[in-house]
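Q: fold the stuff below for me.
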Amino acid sequence: MDRIFQGKNRALIGAHRGASAYCPENTMSSFNKALEQQADMLELDVQLTSDGHAVVFHDFSLERTTNGTGFVSEHTLSDLKKLDAGTWFSEEFADEQIPALEEVLAWAKGKIVLSIELKQMEHLKEPLAKRVTDLIRSYQMEDQIQLMSFNHASLAEARKHSKHILTNVICSSRLADPVRYLKELQAQVLNVPINQLSPSLIEELHQARYYVHGSMSDDIGVWKTLQEWKIDAMDTNLPDVMIRERTIHHS
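A: Down below sits the predicted model:
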């Protein structure tokens, strides 16, 4: 289950929504750029369409990054495929499509680790975790993916459908007892920003055989500090920059 992090002597860099400083976020252009820049992992967001397909999209509504309107969950996959998800970023990316998760899995298999964030609209009672775990299992990619979410019920639901996919608990505030919490959720990774971390907390989690993901930052100073603290991973919109600033930790 911990094959993604096991045996690594350096902190891993995840490309946040792809190499999203260079290409429109959560698009195949952004994912290809992340691969080209040699990111260790690719972070992307997934939610369900009205006809039950998993699509790669961050916001619950379409306005910021497409020429569409309304909630993603109100549209079918075929409707979403007609939208332009690139022009908002640059004319160079006109007609870039919203990818289906299945397209990304087929493209990524054997190439790059995926950090898939489950974007759960709780009141809709969507079967998001089951749909995503079923897809991952059908592509035989359980050892190449970690599932992440701010919605910890989604991670608990994912665990019901897969005993093997690594799960990553995203928190914006400090947990009172993170080791106990991860154990109860049957999760493997705590994911928090630097203001919720300390060297002693990271050491405590490592001693309990958990991993620590330092959220997302484009600040080189944050990245250097987290590496000194022996972080396991951090996401960034600038994977090439952070990879150049990476140090090797010999343990």
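Q: drop to CA atoms for contacts and neighbour counts, all remaining ones
A: Noted.
Q: okay, Ser50 and Asp177: tell me how far apart.
A: 38 Å (Cα to Cα, to the nearest Å).
Q: kindly apply the preceding question to Lys33 instead.
A: 38 Å.
Q: which one's more surrounded, those two?
A: Taking other Cα atoms under 10 Å, Lys33 and Asp177 do not tie; Lys33 has more neighbours (20 against 8).
Q: where's the more buried one, which helix or strand?
A: helix 28-36 (DSSP states H and E).
Q: tell me the SS of Glu117?
A: Following DSSP: H, G, I helix; E, B strand; the rest coil, the label given to Glu117 is strand.
Q: wait, it touches His152, no?
A: No. Between Glu117 and His152 there is no contact under Cα atoms under 8 Å: 11.1 Å.
Q: buried set for stretch 153-163?
A: Neighbour-count burial for stretch 153-163 flags Ser154, Leu155, Ala156, Glu157, Ala158, Arg159, His161, Ser162 (criterion: 16 or more other Cα atoms under 10 Å).
Q: OK, contacts around the first one?
A: It refers to Ser154. Ser154 sits next to Leu118, Gln120, Leu128, Ala129 when contact means Cα atoms under 8 Å, 6 or more residues apart in numbering.
Q: let's see this one next to it:
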Amino acid sequence: MLKLSKVIGHRGAATLAPENTLASIRAAAAAGAKWVEIDVYPIAQGGLIIFHDDRLERCTNGFGSTMEASLETILSLDAGHWFGHEHQGEKIPTFEQAIDCLQELGLGLNLEIKYDGRNVEAVVPAILATLAERWQDPDKLLLSSFNYPALQLCRRLSPTVHLGYLVEEVPHDWLLKLAAINACCLGCHYQPLTEHQARAVKAAGYLLVCYTANEAHLVREHWRWGMDSVVTDDPRQFVHLEHKH
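A: Got it, this is the predicted structure:
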């Protein structure tokens, strides 16, 4: 059974350290988060890194397409200077480095497959192979994506992995899509979600995860509707909920 916590740090803890870095993962743990969400991104020659954007400019001192960059180029970039002087020199982690860091800290992983393309066969098997080799507790791992074909392939290749389907707004066919891949979770943006939708997801037996709320009052009603977890840039705003029964 998936051991999902109520609070999931977004891209580590994006308010507290440069997003999707080892520093951000450690900041989430230090803030009391038991799970984090990070993005796995495919790059040239089959490399897998922890990064969000299609381009390098926003979060590094590099430029150009993330997917076309070599691993050598990626590892040479500074991914922390933009956040603050104290993070200058922080690197983009490889997928393997992030997994090792998470497990050293005892954190659960909500891994978003950040891939918009159609050639999921070129991306998904490598992600699953790395997880099979390195990830230890399958009940502290949730694979999620907006890319539904990627989730379909995840299910075909890994019958037991926990899957979450990500959407901005809950679509009319959400139940069919969750059932077709035997998902356990629906992830959606907290703002457009309605009470009716939330209660329907819960009544159907699925976990409901809402992103990205950074103040507790924004999702106060969502807990009442049945929300299981909140994804947040600032876990400090919510960690007190982990101690409530």
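Q: got a TM-score for the pair?
A: Once the chains are laid over each other, their TM-score by TM-score structural alignment, normalised by the length of structure 2 reads 0.92; 243 aligned residues with a Cα RMSD of 1.9 Å.
Q: distance of the spatially most distant residue from the centre of structure 2 relative to Ala200 of structure 2?
A: Distance from the C-alpha centroid of structure 2, by Cα atoms, centre = their mean, peaks at His85 (26.2 Å). As for His85 of structure 2, its distance to Ala200 of structure 2 is 47 Å (criterion: Cα to Cα).
Q: before we move on, the earlier item: and of the contacts of Ser154 of structure 1, the nearest to Leu185 of structure 1?
A: Ala129 (14.3 Å; Cα to Cα).
Q: so what's that closest one closest to, chain neighbours aside?
A: Spatial nearest neighbour of Ala129 of structure 1, chain neighbours left out: Ala158 (5.0 Å); criterion: Cα to Cα, 6 or more residues apart in numbering.
Q: and the gap between that neighbour and Arg131 of structure 1?
A: Applying Cα to Cα, the value for Ala158 of structure 1 to Arg131 of structure 1 is 9 Å.
Q: go on, Leu166 of structure 1?
A: 16 Å.
Q: those two: which is more packed in?
A: Leu166 (25 against 17).
Q: would you mind finding the match for that one in structure 2?
A: Alignment note (TM-score structural alignment): Leu166 of structure 1 maps to His162 of structure 2.
Q: what's the counterpart of Gly86 of structure 1 in structure 2?
A: By TM-score structural alignment, Gly86 of structure 1 lines up with Gly80.
Q: assign its match to helix, strand or coil.
A: coil.
Q: thought it was touching His87?
A: Yes. Using Cα under 8 Å, Gly80 of structure 2 is in contact with His87, at 4.7 Å.
Q: between the two, who's got more neighbours?
A: Neighbours around Gly80 of structure 2 and His87, counted as other Cα under 10 Å, are more numerous at Gly80. The numbers are 23 against 16.
Q: returning to what we had before: can you pull the contacts of the match of Leu166 of structure 1?
A: Leu2, Pro138, Asp139, Leu141, Leu142, Leu143, Ala183, Cys184.
Q: buried subset of the residues you listed, written for ChimeraX?
A: To isolate the buried members of the contacts of His162 of structure 2 in ChimeraX, using 16+ other Cα under 10 Å:
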select :2,138,141,142,143,183,184
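Q: and the contacts of His162 of structure 2, which is closest to Ala213 of structure 2?
A: Among the contacts of His162 of structure 2, and counting by Cα to Cα, the member closest to Ala213 of structure 2 is Leu142, at 19.4 Å.
Q: and Ile50 of structure 2, what pairs with it in structure 1?
A: Using TM-score structural alignment, Ile50 of structure 2 pairs with Val56 in structure 1.
Q: its match against Phe31, yeah?
A: No. With contact defined as Cα under 8 Å, Val56 of structure 1 does not count as touching Phe31 (11.3 Å).
Q: re the thing from before, in helices, which of the buried residues of stretch 153-163 of structure 1 appear?
A: Ser154, Leu155, Ala156, Glu157, Ala158, Arg159, His161 (DSSP state H).
Q: ok, the first one to Glu103 of structure 1 distance?
A: Distance, Ser154 of structure 1 to Glu103 of structure 1, by Cα to Cα: 22 Å.
Q: next one: the fifth one
A: From Ala158 of structure 1 across to Glu103 of structure 1, the span is 21 Å (Cα to Cα).
Q: now do the helices in the stretch 101-250 of structure 1.
A: 101-108, 128-138, 152-161, 178-185, 199-207, 220-228, 239-244 (DSSP state H, counting those that start in this stretch).
Q: adding distance to Ser172 of structure 1, write those helices out as JSON lines.
A: Listed next are these as JSON lines, based on distance: least, Cα to Cα, whole Å:
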{"stretch": "helix 101-108", "distance to Ser172 of structure 1": "26"}
{"stretch": "helix 128-138", "distance to Ser172 of structure 1": "21"}
{"stretch": "helix 152-161", "distance to Ser172 of structure 1": "12"}
{"stretch": "helix 178-185", "distance to Ser172 of structure 1": "13"}
{"stretch": "helix 199-207", "distance to Ser172 of structure 1": "15"}
{"stretch": "helix 220-228", "distance to Ser172 of structure 1": "17"}
{"stretch": "helix 239-244", "distance to Ser172 of structure 1": "22"}
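Q: right, and those helices - which one's nearest Asn67 of structure 1?
A: Nearest to Asn67 of structure 1 among the helices of the stretch 101-250 of structure 1 is helix 101-108 (20.5 Å), distances taken as Cα to Cα.
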